[in-house]
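# coordinates for the following, if possible.
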Amino acid sequence: MKKLISLLTLLLIISAFAAGCSRSKTSGDGAGNADGQVTLSLFSTMSNEGEKKAFESAIAKFEEENPDINIEANLPGGGYEDMLRVKMAANDMPDLFDTHGWSQLRYGEYTADLKDMDWVENLDPALDAILKDEQGKVYAYPLNQAKDGISYNANLLEEYGIEPPTTLDGLMTALETIKEKSNGDVVPLWIPGGDNWTIAQIFDEMATPLLITDKENSHGEQLLDGSFDWSNYTLLAEKMKEMQEKRLLNEDVLTAKLSQAPELMAQNKIGFTFVGGSLGPDATELNPEVKVGTMPVPAVHEGDQPSWIGGERFTLAAWKDSEHLEEAKKFIEFLAQPEVAKEIAEGTSSPTGLKNAEADTYYSKYYENFEEVKVQPYFDRVYLPSGMWDVMATTGQELLADTLTPEQLSKKMEEEYKRLRSQ
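Purely as a prediction, here's the structure:
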């Protein structure tokens, strides 16, 4: 009897051990299943419905061709950075993740080197400085490129006799014209401030013409060495507050959500907005009559020229410590096939990041119209320490909520800039 009990105890221990092994993960978030299928965890910053739809379609095609690999995609929108910071601190990164402009400075130590992959020879040289370092390491694969500016309702501008403005003063005049001629039925500048990162997007885009591109007002060196006088930043907050006081912004600016943009644009309720990406095709799908244009960021100082703001938009990096690195690279190689790269770029309404894949996007004719306009890098990625994006978002919210004055906003930016630089 004792032998029988001992044998049963031994079998229970073996069974428990085996069950524990079958449940254990084999990489940070990705797992190997008992049937041999590998699950790769993937995090991306994509937030617009059109973008997500295009990416999820590519994932489905890959899984169909590779039934032994499952992609578990996470698209947390505005919560992305906080989630990735936690994962970096725990050194438990997703198998695949979007570096969203920080491939080297923020995520570099976590990324696998992709330089030996076939697609690298077709990487657009315009992205070399962003995705490669001096030693030749390639940090991420670019799903597309960014040419950010301002979106607008092309039909409304034509109806009201407004040309896409090239200066900030011209933009202010255009906004006032829309308010007057629409009798208040159209929001001149619509901001989905309920997703506060969209406020940071505006400040980030406009900081470049304010502080960088004009030769007489260029503060790049001072921003990099820490000697920048932040009173030079106050004009942006003053202009934003002026727009709000003149009722040129949506009244629900602090609660409006990004997901509302396509429907409002389709209803001809928006004149201008800094929302880009798939806004145009999403709105036109809802209303085939609507036409959404895009234009560069207008110049702030007299004599300066407009600028596109850009670089990498969406990328995929592979976690260097992933136990499924081979499978992660296989997915990236799939995405880099010219026909797949083209589909994703067109689905996200942005140019591809590869020389051998050309996309005919919703905004192609507008990019052609402004092909002489230079692309400037995102302001925060070059001139601000990591963490300042969140500061731009929160201070912008506080400005629009009347809890910060423009001068106080600049002071708070200065304090956080110095604190983060010292870390």
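
# could you use CA atoms for every contact and neighbour count after this?
Noted.

# which parts of the longest helix along the chain are buried?
Counting by DSSP state H, the longest helix found in the chain is helix 2-23. Across helix 2-23, burial judged by 16 or more other Cα atoms under 10 Å covers no residue at all.

# cool, stretch 66-83 as well?
Neighbour-count burial for stretch 66-83 [16+ other Cα under 10 Å]: 69-73, 80-81.

# on that earlier part again, next helix or strand past the longest helix of the chain?
As assigned by DSSP states H and E, the chain's next helix or strand after helix 2-23 is strand 31-32.

# helix, strand, or coil at the closest residue to L249 other than its chain neighbours?
Closest residue to L249 apart from its sequence neighbours, by Cα to Cα, 6 or more residues apart in numbering: L189 at 5.0 Å. When classified by DSSP: H, G, I helix; E, B strand; the rest coil, L189 comes out as strand.

# run this one through as well so I can compare:
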Amino acid sequence: MFKRKTDSTFALPRSRQRSKPAILICAMAMLAAVLSACSGTTESSSSSSSGSSSNSQEQVTLTLLVDNSQDAVNQTNAYISAFQKLNSDIKIELETRPNGSEGDNTVKTRLATGDMADVFFYNSGSLMQALSPEKNLLDLTDEPLMDNIMDAFKPAVTYKERIYGVPSGSTTAGGWFYNKKIYSQLNLTVPKTWNELMENSSKIKAAGITPVIGTYKDSWTSQLVVLADYYNIQTQVPDFANQFTSHQATIAGTPATLRSFEKLQELHDQNFMNKDFLATTYDSGLKMLAEGKGAQYPMLSSAIPAVAQNFPDQIEDIGFFAQPGDDASANGLTIWLPGGAYIYKESEHIEEAKKFLAFIASVEGTETVAAASSPTGPFLIQGASIPDSVPTVVKEMLPYFDSNQTAPALEYLSPVKGPSLEQITVEVGSGIKTAAEGAAAYDKDVEKQAKQLGLDGW
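Take a look at the predicted model:
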């Protein structure tokens, strides 16, 4: 799965200290003992000097690695603060990493070099399976905390029938944000088919407003039109995920999946995106949407907290609809399951890490994160609910869930996910490649990963 934006306002990952040679450790310990004896004092913490018991349990420090997007950091800090109030003997140090392919490489490199944090948040689904879970992640299958996790999530963090993670946040939808004021001014209605979306876009363009916001400077955003189309694919080819996994079907060779790339090409051919879409960032795209300088933005609902925080006066001006297919009677929503919270298998603080994951996977944990950042869809924790205070744009998605008009994105149904999709969709969206060429390129991109996974048929 693609990632959210890279936010340079947060620090890059901090390298963890590794163990020193035994001789050096012993020498340092002996020196400390001598100095302590000479001074005639005993070591005391600042908490002891302020009146806390000197017999309190020694504090353990866990390291936690997450992506550096604004919302991810906000949510994670909320988890940490609430957890530490309940567990004063455990301190959690936050580390951050980039998003997108750079972030993927950071996670893989740190696992490969034995430099991973005790706990880390990362994608569920196909990208999790590419981390060699048996080797790198702690098996949580038989842990009591798994009783709190809804069955709908477990396959997304399962590898060879073993479960390795818990959901870190709420579900997310892939579709289209739209500016309600612009729609109202131009007497537009929410489209149920792709042709209706294109007709709306033509009217918006004629009014001198950018119809579709493109933010290809952050290349991961270029994938939305293709990835959010999976509900429409599944309605036409219900068994596509299995056929794709076994190499019985390809992207370029299946009309329903090729259509996703054709939709992306059409946005370019109709000149519907802002002229500077290749230089426009995700942050700028949200600003365009909120200020009415762009009418529609294909994006994940995970953008809602950022809009609510940065443009609180405009959040109620923003609506959301599922990516339309070609049949109005089969309109539905592609959803992304929450990312996973994982424990590094070689962590020196396994029990403390389990305690932290148990908090994340609790109703109290969901309430904590919901208070810090508006949920972008239902939680997958038993007994958890969405607060009534969420913006209207979130509530507009709930009917899709209530009527069972949702489908997981392909990466949760198949382990086959190529690493270069965002580069390919940039090329299609900017006219460098045609839809057919992009689909064929992606078929080649996924082949290497499928072979690495040892999948039959490849």
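
# distance of the residue nearest to L249 of structure 1 relative to A140 of structure 1?
Look at L189 of structure 1 and A140 of structure 1: by Cα to Cα, to the nearest Å, they are 34 Å apart.

# which of the two has more residues huddled nearby?
Counted by other Cα atoms under 10 Å, L189 of structure 1 and A140 do not tie: A140 has more neighbours, with 32 against 27.

# OK, contacts around the aligned residue in structure 2 for the more buried one?
Superposed on structure 2 with TM-score structural alignment, A140 of structure 1 falls opposite V166. Taking Cα atoms under 8 Å, 6 or more residues apart in numbering, we find V166 of structure 2 in contact with 146, 149, 154, 157, 340-342, 357, 360-361.

# JSON lines please, covering those and showing secondary structure.
Below are the contacts of V166 of structure 2 laid out as JSON lines (three-state DSSP):
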{"residue": "M146", "secondary structure": "helix"}
{"residue": "I149", "secondary structure": "strand"}
{"residue": "K154", "secondary structure": "helix"}
{"residue": "V157", "secondary structure": "helix"}
{"residue": "G340", "secondary structure": "strand"}
{"residue": "A341", "secondary structure": "strand"}
{"residue": "Y342", "secondary structure": "strand"}
{"residue": "L357", "secondary structure": "helix"}
{"residue": "I360", "secondary structure": "helix"}
{"residue": "A361", "secondary structure": "coil"}
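
# lining up those residues with structure 1, which overlap?
Retained in structure 1: 157, 340-342, out of the contacts of V166 of structure 2 (criterion both residues aligned by TM-score structural alignment, their matches' Cα atoms under 8 Å).

# ranges for the strands of the stretch 251-400 of structure 2?
294-300, 318-322, 333-336, 340-343 (DSSP state E, counting those that start in this stretch).

# of these, which is nearest K108 of structure 2?
Nearest to K108 of structure 2 among these is strand 340-343 (13.5 Å), distances taken as Cα to Cα.

# A strand includes V66 of structure 2, no?
Yes - assessed with three-state DSSP, V66 of structure 2 lies in a strand.

# OK, contacts around it?
Contacts of V66 of structure 2 by Cα under 8 Å, 6+ apart are 72-73, 76, 94-97, 120-122.

# nothing else from me, thank you.
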